[in-house]
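# need coordinates for the following:
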Amino acid sequence: MNEVSPATQISEQVVLVTGAARGLGRHIAEAFLREGASVVINYHASAAAAKELAAAHPGRAVALQADVRDRAQVDELFAKASSAFGAPVSTVVNSALVDFSFDGNARPKAEDISFQRFNRQFEGAVGGALNVVQAALADFERAGHGRVINIGTNLFQNPVVPYHDYTAAKAALLSLTRTLAMDLGGRGITVNMVSGGLLRTTDASAATPQEVFDAIASGTPLGSVTTPEELADAVLFFASPWSRAITGQNLVVDGGLVLN
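The predicted model follows:
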């Protein structure tokens, strides 16, 4: 069995964050930039927001468009990233969220949700993550190690609001996280997941009724709803040398709402 290669310090890494122009992805990108990493800000349609963030960090951030559901676009994304920084991508964070809003009681119910909605979420969460990981393997080999961090949810353990399609896709992503960890560990690549609950507040959770936030806060030991900044800090751990012996794990960051 090959020994897991030690990761470099975050400040020495090139990090790709998908869906990084807005919402949680933007907070994750900002956390890596704060720690000195070079960051690829991937976006699908939010060009202005992505370029604004990159412009605020000249020389250390680049905004690159790609639809993670399209493998050819993802391959081009990695080629441009390596060219921009003159170094391979060593960490990827799969945080892109495809066309979903946490809209509480307005969500499709069991009696009327279509499987097409499930397919849309599977294509984004699982298909997108698979495309990114496969495209990253050559860069990981050049770097001598790799870190994959997938963004999950606590809803498949505690479905306080049954977002059927989103939750099923994230549960499948957890399975992919674990099978990829087993398959890629011998190459010095770790694959982990960070799962938040409802976050206060991102673009996706902006439609959530206040009473849902209040109910979640009252059910946590900390008495609060987790913020995007708090979850982003947990993502940093899995990119750091401190996590070099951890793989295939799902860290729930939700103030203790779900206790593993």
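# when you work out contacts or count neighbours from here on, use the C-alpha atoms and nothing else.
OK.
# quick one: buried residues of the helix or strand harbouring Leu77?
Assigned by DSSP states H and E, Leu77 belongs to helix 71-85. The neighbour-count check on helix 71-85 (16 or more other Cα atoms under 10 Å) flags 71, 73-75, 77-79, 81, 84-85 as buried.
# could you say what helices and strands it packs with?
With contacts defined as 3 or more Cα pairs under 8 Å, 6 or more residues apart in numbering; DSSP states H and E, helix 71-85 has these neighbours: strand 61-65, helix 128-143.
# show me what the last one is in contact with.
This points to helix 128-143. With contact meaning Cα atoms under 8 Å, 6 or more residues apart in numbering, helix 128-143 is reached by 68-71, 74-75, 78, 88-90, 92, 94, 96, 146, 148, 150, 187, 189.
# same thing with the shortest one?
Contact with strand 61-65 is made by 33, 38-45, 47, 50-51, 53-55, 77, 80-81, 84, as judged by Cα under 8 Å, 6+ apart.
# tell me the contacts of Val258?
154, 157-158, 252.
# for it, which three-state class applies?
coil (DSSP: H, G, I helix; E, B strand; the rest coil).
# and it, how far from Gln157?
Distance, Val258 to Gln157, using Cα to Cα, to the nearest Å: 7 Å.
# quick one, strands of the stretch 101-250 of the chain?
Using DSSP state E, counting those that start in this stretch, the strands found in the stretch 101-250 of the chain span residues 146-153, 189-196, 250-253.
# so how far is the shortest one from its chain's centroid?
Going back to what we said before, that points to strand 250-253. 12 Å (Cα atoms, centre = their mean, to the nearest Å).
# PyMOL command for the buried members of the contacts of Val258?
Filtering those down to the buried ones (16+ other Cα under 10 Å) takes a single PyMOL command:
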select buried, resi 154+252
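# determine which two of the contacts of Val258 are furthest apart.
Spatially, the most separated pair among the contacts of Val258 is Asn158 and Val252, at 11.3 Å (Cα to Cα).
# which among the contacts of strand 61-65 end up buried?
Restricting the contacts of strand 61-65 to buried positions leaves 33, 38-44, 50-51, 53-54, 77, 81, 84, with burial counted as 16+ other Cα under 10 Å.
# can you tell me how far the nearest residue to Gly248 once chain neighbours are set aside sits from Val74?
For Gly248, ignoring the flanking residues on the chain, the nearest one in space by Cα to Cα, 6 or more residues apart in numbering is Arg178 at 4.5 Å. In this view, Arg178 and Val74 are 22 Å apart by Cα to Cα.
# one more: Val68?
Counting by Cα to Cα - Val68 and Val74 are separated by 6 Å.
# just put the strands of the stretch 101-250 of the chain in CSV and tack on distance to Ala136.
Formatted as CSV, these follow (distance: least, Cα to Cα, whole Å):
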stretch, distance to Ala136
strand 146-153, 8
strand 189-196, 11
strand 250-253, 21
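# for the contacts of Val258, which one is nearest Arg200?
Nearest to Arg200 among the contacts of Val258, with distances taken as Cα to Cα, is Asn154, at 14.7 Å.
# now the other sequence, so there's something to compare against:
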Amino acid sequence: MELSEQIVLVTGAGRGVGRAIARAFARQGARVVVNYLHSKEAAEELVRELGPDKAVALAADVVDPEQVAAMFAAGRERFGGEIGTVVNNALADFSFDGDARPAAAAIRWERFRDQFDGSVRGAVNTMQAALAGMHALGGGRIVNIGTNLFQNPVVPYHDYTAAKAALLSLTRTYAADLGREGITVNMVSGGLLRTTDASAATPEAVFDQIAAATPLRRVTTPEEFADAVLFFASPWARSVTGQNLVVDGGLVMN
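Here you go, the predicted model:
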């Protein structure tokens, strides 16, 4: 299905990279469900920017399957069709501040639990809620948002990285299970992006070090990252599933 014909759900789209992804889809003519949990004002501002015919802001905690089901129902009612593309971007609150992170000897299991709930449990809920609509459409696209840190753990964010690694495994098992139904499941993984709310605590010197280590000699922006997400939702990726595309200026090559 062409991007302009799609109804897309982007979780955690009120701010950061999710906001850039929602903008990218709307720019291509898609209708976008802008999911948020706490960022109500930012999500509604984004909808005003994109236009009420192109976007709707819907609150839901993706960890709660009942709220997710209600969000899908509201999206169908608002746009008069099934959500055929899901971008799992939402995660539990996290700040990329390496100096403040808990070290291996001190990190508590509760931090892992919170990250697994946000990244894995939330993705399971949205993917399961999307399946009936995707079946009705004859197929669908799921794009999960990952990280390059489990390939290149330059800063050991133990909880966040472990949850995203689990999400990659889930991406591949869902891809294997759903491919026969015309549903592709892929991941787009970034490094540190310049700049989002989550990376705002990162010292400028760290950005400079990352830029110097990449072949492109710059840090990837949220907008550049969002463009790669569009690929997996587009007809050009119709035969691609179970893949993890790293978008970080070449810092990690695999």
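# thinking again about what came up before, reformat the helices and strands packed on helix 71-85 of the first structure as CSV; add mean neighbour count and distance to Val225 of the first structure.
Output for these, formatted as CSV (neighbours: other Cα atoms under 10 Å; distance: least, Cα to Cα, whole Å):
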stretch, mean neighbour count, distance to Val225 of the first structure
strand 61-65, 23, 30
helix 128-143, 20, 27
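# now these in TSV, with distance to Ser114 of the first structure?
Output for these, formatted as TSV (distance: least, Cα to Cα, whole Å):
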stretch	distance to Ser114 of the first structure
strand 61-65	30
helix 128-143	21
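# tell me which of those sits nearest to Phe122 of the first structure.
helix 128-143 (8.5 Å).
# which one, of the helices and strands packed on helix 71-85 of the first structure, ends up nearest to Arg244 of the first structure?
Of those, nearest to Arg244 of the first structure by Cα to Cα is helix 128-143, at 14.4 Å.
# superposed on the second structure, where does that closest one end up, distance-wise?
Once fitted to the second structure, helix 128-143 of the first structure is off its aligned match by 0.5 Å on average (mean Cα distance after the TM-score superposition for the first structure).
# which residues of the first structure does stretch 176-187 of the second structure align to?
Taken onto the first structure by TM-score structural alignment, stretch 176-187 of the second structure occupies residues 182-193 there.
# and the matching stretch, which residues are buried?
So stretch 182-193 of the first structure, judged by 16+ other Cα under 10 Å, has buried residues 185, 187-193.
# beyond the helix holding Leu77 of the first structure, next helix or strand please.
strand 91-94.
# average offset of that following strand relative to the second structure?
Mean deviation of strand 91-94 of the first structure from its aligned counterpart in the second structure after superposition (mean Cα distance after the TM-score superposition for the first structure): 0.2 Å.
# show me what that strand is packed up against.
strand 14-17, helix 128-143, strand 146-153.
# distance to Ala106 of the first structure for these - can I get that in a markdown table?
Formatted as a markdown table, those follow (distance: least, Cα to Cα, whole Å):
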| stretch | distance to Ala106 of the first structure |
| --- | --- |
| strand 14-17 | 30 |
| helix 128-143 | 26 |
| strand 146-153 | 20 |
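# which one of these lies nearest to Asp112 of the first structure?
strand 146-153 (23.1 Å).
# which residue numbers in the second structure go with the closest one?
Using TM-score structural alignment, strand 146-153 of the first structure pairs with 140-147 in the second structure.
# now that stretch on the first structure. Mean distance?
Stretch 140-147 of the second structure versus its aligned partner: 0.2 Å mean (mean Cα distance after the TM-score superposition for the first structure).
# can you give me the offset of that stretch from its chain's centre?
6 Å.
# now do stretch 81-98 of the first structure
Distance, centroid of stretch 81-98 of the first structure to centroid of chain: 12 Å (Cα atoms, centre = their mean).
# what are the ranges of the helices in the stretch 101-250 of the second structure?
Secondary structure of the stretch 101-250 of the second structure by DSSP state H, counting those that start in this stretch: the helices cover 109-116, 122-137, 158-178, 204-213, 222-233.
# give the buried residues for the first one.
Using 16+ other Cα under 10 Å as the burial criterion, the residues of helix 109-116 of the second structure that qualify are 111-112, 114-116.
# what's near enough to touch the residue nearest the centre of the first structure?
Among the residues of the first structure, the one closest to the centroid is Ser95, at 2.7 Å (Cα atoms, centre = their mean). By Cα under 8 Å, 6+ apart, Ser95 of the first structure lies in contact with 17-20, 24-25, 150-151.
# aligned partner of it in the second structure?
With TM-score structural alignment as the criterion, Ser95 of the first structure pairs with Asn89.
# then Ala72 of the first structure?
Aligned counterpart of Ala72 of the first structure in the second structure: Glu66 (TM-score structural alignment).
# so how far is Val143 of the second structure from its match?
22 Å.
# and for Val87 of the second structure?
5 Å.
# hang on, the earlier thing: now distance to Thr208 of the first structure too, for the contacts of Val258 of the first structure, in CSV please.
Output for these, formatted as CSV (distance: Cα to Cα, whole Å):
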residue, distance to Thr208 of the first structure
Asn154, 16
Gln157, 20
Asn158, 17
Val252, 20
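# give me the neighbour count for Ile151 of the first structure.
Counted with other Cα atoms under 10 Å, residues neighbouring Ile151 of the first structure total 26.
# against Leu97 of the first structure, how distant is it?
In terms of Cα to Cα, Ile151 of the first structure sits 9 Å off from Leu97 of the first structure.
# pull the number of nearby residues for Ser205 of the first structure.
18.
# check Asp93 of the second structure too.
When neighbours are counted by other Cα under 10 Å, Asp93 of the second structure registers 10.
# which among the helices of the stretch 101-250 of the second structure is found nearest to Thr241 of the second structure?
Of these, nearest to Thr241 of the second structure by Cα to Cα is helix 158-178, at 6.0 Å.
# the closest one vs the first structure - mean distance after superposition?
Relative to the first structure, helix 158-178 of the second structure is 0.2 Å off (mean Cα distance after the TM-score superposition for the first structure).
# could you tell me the angle between that helix and helix 122-137?
20 degrees (axes from the mean of the first three to the mean of the last three Cα atoms, to 10 degrees).
# and helix 158-178 of the second structure, how far out from the chain middle?
That offset, for helix 158-178 of the second structure, works out to 13 Å (Cα atoms, centre = their mean).
# can you give me the buried ones in that helix?
So, applying 16+ other Cα under 10 Å, buried residues of helix 158-178 of the second structure: 158-165, 167-168, 170-172, 174-175, 178.
# could you give the angle of it to strand 140-147?
Counting by the same axes, to 10 degrees, helix 158-178 of the second structure lies at 160 degrees to strand 140-147.
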